[in-house]
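[1] below are the sequence and a predicted model for it; my questions follow.
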Amino acid sequence: MNTIKKTLTIALLGCSSLAISQTAQDKLKTQSINEIGLTVSSYKYTEPNLTDFAGTTMSVTMKAMNVGVEYLGTLALTDDWYLLGEADYNNGSVNYTGTGTINNIPQFYYNFKGAVGHDFAIDNFVLSPYLGVGYRFLSQSGGGMTGSSGSGFYDRQSTYNYIPIGVIHRMAVNDSKATLVTTLEYDYLISGNQYSGLSSVNGTKNGVTYAGVPNINNTQNSGYGVNLSVMYKEDVWGVGPYLKYWNISQSDTAYGNFTKNGVAYRGGVYEPANNTIEYGVKAIYRF
């Protein structure tokens, strides 16, 4: 009789342990929640192999300290499916180095993303892959600004349409009172457009007169991005580092007619291959 009692006790303890494990695992799955974040980051854009009109190869860089806001919303569905929506906005004046230098060029960008995903519980962690669509827009308002070499800047706008393919890893820390959330995402560029407001160079500068220089749009169809973040999250707040990277191939070439000191020319313009890296820290409020 005592042996039966002991066996029954062990069986009940085993069931209790299993229930606790299942509860902790369910907590790691995607929850319906909203998150608002503030970000501070270092931003660097580079054209590593730009060739000027004289055939000289040089590197162009633009650097900034960005401050941004971010919203992330998740909606848990049945059977471990979920929806994800994200929007972020970043602002910071850039300092240009290339054919001379220009400081404090106004710049901002924003990004929208929507995705659907599924949770997979594995032992003491959960993997949540997702697939969606994304849109990124960046604007620089440098039209009319003049650099140290006397060359003029112009307005630039970059538009990316992409497919985000990502996975979220969640694991418990501090006896399940908090979670460590790591997100890795690959962004496949579907299409891009680079607008260059070159008409701002029309007029006379340093004894040279340009007229009829058109604004140009270049198509970009090859490139990718990578996003990585590691967040420590409590019930109502979170904090952690993040990194964003874009690598975009050279665009097509667009042609236009203009005059230089009264002489007619036909020129081609393309957006050089470029990369952007941004890394910083994010703090979030969860509700």
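    It's in.
[2] only C-alpha atoms from now on, for both contacts and neighbour counts.
    Noted.
[3] report the secondary structure state of residue 3.
    Classification of residue 3 by DSSP: H, G, I helix; E, B strand; the rest coil places it in helix.
[4] distance of it relative to residue 9?
    Distance of residue 3 to residue 9, given as CA to CA, to the nearest Å: 10 Å.
[5] of those two, who's got more company?
    Taking neighbours as other CA atoms under 10 Å, residue 3 and residue 9 compare with residue 9 leading, 12 against 8.
[6] OK, contacts around the residue nearest the centre of the chain?
    Centroid-nearest residue in the chain: residue 244, 5.0 Å away (criterion: CA atoms, centre = their mean). Contacts for residue 244 (CA atoms under 8 Å, 6 or more residues apart in numbering) come out as 225, 226, 227, 228, 276, 277, 278, 279.
[7] who does the strand or helix carrying residue 229 touch, helix- and strand-wise?
    Taking DSSP states H and E as the definition, one finds residue 229 inside strand 223-233. On a contact count with 3 or more CA pairs under 8 Å, 6 or more residues apart in numbering; DSSP states H and E, strand 223-233 meets strand 178-197, strand 237-248.
[8] picking up where we left off before, look up the closest residue to the residue nearest to the centre of the chain, ignoring the ones flanking it.
    residue 227 (4.6 Å; CA to CA, 6 or more residues apart in numbering).
[9] got another, please set it beside the one above:
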Amino acid sequence: MQISLKPRMAWPMFGALVTATLSTQVMAAGQTELGISYSSIEYVEPGVMREEGNLFGFQGRFTNYGSTFVALEVDYAFGDMDYEGSGTLQDIPNNLFEMRALFGPRLYQSTRSQLHAYAGIGQRYLSDDSSGMKTSTRTTGYTREQYYWYIPVGLNWQRSLASGWEVALRAEYDYFIAGRNYSGIDEVCGGSSGVFTQEGGKGYRFALKFTMPVSDGGGSLAIEPYYRYWDIGDSDTDYISTPRCTGPGYGYYYEPQNTSEEAGIGIRWVF
């Protein structure tokens, strides 16, 4: 069994459509931010395995602070993770891609401050590729891919300071819609790969952004520490062919409950 191309393509295309639809409004009346990020991430399946490592990435932001808050956010990060479970394994290549579209009303405004509520749609994709690698106990790794689709709901507070600096604080709850996991078990066990669906979970994220002017032409630099957390429940169970790993040639498999914590910092140039 191979993972269907339809769900893997439909959501990225939907996200691209949202981005294309809103970007004209955002860029016309808002600000653009482009920059880099660095983060530390830990992924845990309690009682099963743990991975941790550091990611380097690129960030893009298009934001309009008006009577209606509109934001488009794209993050891409990559790095190596260290595994601990069936033995240990270092330097597993990982890629993390996330795309979000947010919008909502202004709840409060004063001379220097404003507060917006927002909701939107988000997609998160993670690949973890240990195919061909072996742990310290000679366990063979394989390809894993995760897709999350979720609804972010949060508050964004922004304040202009007399020095020309701006500070913004964001707190968010992520309502998990669904997840889809691809596991290349066939690379180790023969037979079929695994495709598992997850329906239960939640996430949180917090960010504190400082923006300071750095040129007479209006350019600014944004520095944003952030924290992101996911807690995802057990997936459905799939009965798949694994002739090299199970006596009868088939076995029951699922994606276990897991958590993911990421703490990092983004540094972006504001146009």
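    Noted; the coordinates are in hand. Only a predicted model underlies this, so the values are computations on that prediction, with no experimental measurement involved.
[10] give me the TM-score for this pair.
    Comparison of the two superposed chains (TM-score structural alignment, normalised by the length of the second structure) gives a TM-score of 0.82, and 236 aligned residues with a CA RMSD of 1.7 Å.
[11] just tell me what the residue nearest to residue 244 of the first structure corresponds to in the second structure.
    Aligned counterpart of residue 227 of the first structure in the second structure: residue 205 (TM-score structural alignment).
[12] surely its match meets residue 231?
    No: contact criterion CA atoms under 8 Å: residue 205 of the second structure and residue 231 do not qualify, at 12.0 Å.
[13] just the helices in the stretch 1-150 of the second structure please.
    5-29 (DSSP state H, counting those that start in this stretch).
[14] now the strands for it?
    Using DSSP state E, counting those that start in this stretch, the strands of the stretch 1-150 of the second structure run over 31-45, 49-64, 68-85, 87-109, 113-129, 143-160.
[15] using CSV, lay out these together with mean neighbour count and distance to residue 189 of the second structure.
    Shown next, in CSV, are these (neighbours: other CA atoms under 10 Å; distance: least, CA to CA, whole Å):
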stretch, mean neighbour count, distance to residue 189 of the second structure
strand 31-45, 18, 21
strand 49-64, 19, 19
strand 68-85, 19, 18
strand 87-109, 18, 18
strand 113-129, 20, 16
strand 143-160, 19, 13
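[16] export those to JSON lines and tack on distance to residue 178 of the second structure?
    What follows is those, written out as JSON lines (distance: least, CA to CA, whole Å):
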{"stretch": "strand 31-45", "distance to residue 178 of the second structure": "18"}
{"stretch": "strand 49-64", "distance to residue 178 of the second structure": "22"}
{"stretch": "strand 68-85", "distance to residue 178 of the second structure": "20"}
{"stretch": "strand 87-109", "distance to residue 178 of the second structure": "15"}
{"stretch": "strand 113-129", "distance to residue 178 of the second structure": "10"}
{"stretch": "strand 143-160", "distance to residue 178 of the second structure": "6"}
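[17] of these, which is nearest residue 212 of the second structure?
    Nearest to residue 212 of the second structure, of all the strands of the stretch 1-150 of the second structure, is strand 143-160, at 10.2 Å by CA to CA.
[18] compare the helices and strands packed on strand 223-233 of the first structure and give me the one nearest residue 38 of the first structure.
    Evaluated with CA to CA, these place strand 237-248 nearest to residue 38 of the first structure, the distance being 9.7 Å.
[19] how far off centre is the helix or strand just after that closest one?
    The C-terminal neighbour of strand 237-248 of the first structure among helices and strands, as given by DSSP H and E, is strand 253-260. Mean-position distance between strand 253-260 of the first structure and its chain equals 33 Å (CA atoms, centre = their mean, to the nearest Å).
[20] so how far does strand 253-260 of the first structure sit from its counterpart in the second structure?
    Here the mean offset of strand 253-260 of the first structure against the second structure after fitting is 1.9 Å, by mean CA distance after the TM-score superposition for the first structure.
[21] neighbouring contacts of that strand?
    With CA under 8 Å, 6+ apart as the criterion, strand 253-260 of the first structure contacts 208-214, 216-218, 264-271.
[22] pull the number of nearby residues for the match of residue 227 of the first structure.
    19.
[23] do residue 19 of the first structure as well
    12.
[24] next one: the one 3 residues further on
    A total of 14 residues lie near residue 22 of the first structure under the criterion other CA under 10 Å.
[25] now swap in residue 2 of the first structure and tell me
    7.
[26] do the same with residue 9 of the second structure
    That count, for residue 9 of the second structure with other CA under 10 Å as the rule, works out to 10.
[27] counterpart of it in the first structure?
    Using TM-score structural alignment as the criterion, residue 9 of the second structure has no counterpart in the first structure.
[28] distance check, residue 9 of the second structure against residue 123 of the second structure.
    12 Å.
[29] residue 168 of the first structure: which of the helices and strands packed on strand 223-233 of the first structure is closest?
    Nearest to residue 168 of the first structure, of these and by CA to CA, is strand 178-197 at 4.5 Å.
[30] what span of the second structure is that closest one aligned with?
    Under TM-score structural alignment, the match for strand 178-197 of the first structure is residues 165-184.
[31] so the residue nearest to residue 244 of the first structure touches residue 243, yeah?
    Yes: in this structure residue 227 of the first structure lies within contact range of residue 243 using CA under 8 Å: 5.8 Å.
[32] count of residues packed around residue 261 of the first structure?
    Residue 261 of the first structure has 12 nearby residues by other CA under 10 Å.
[33] what helix or strand is the closest residue to it other than its chain neighbours on?
    Closest residue in space to residue 261 of the first structure, ignoring its immediate chain neighbours: residue 209 at 4.9 Å, by CA to CA, 6+ apart. Assigned by DSSP H and E, residue 209 of the first structure belongs to strand 208-211.
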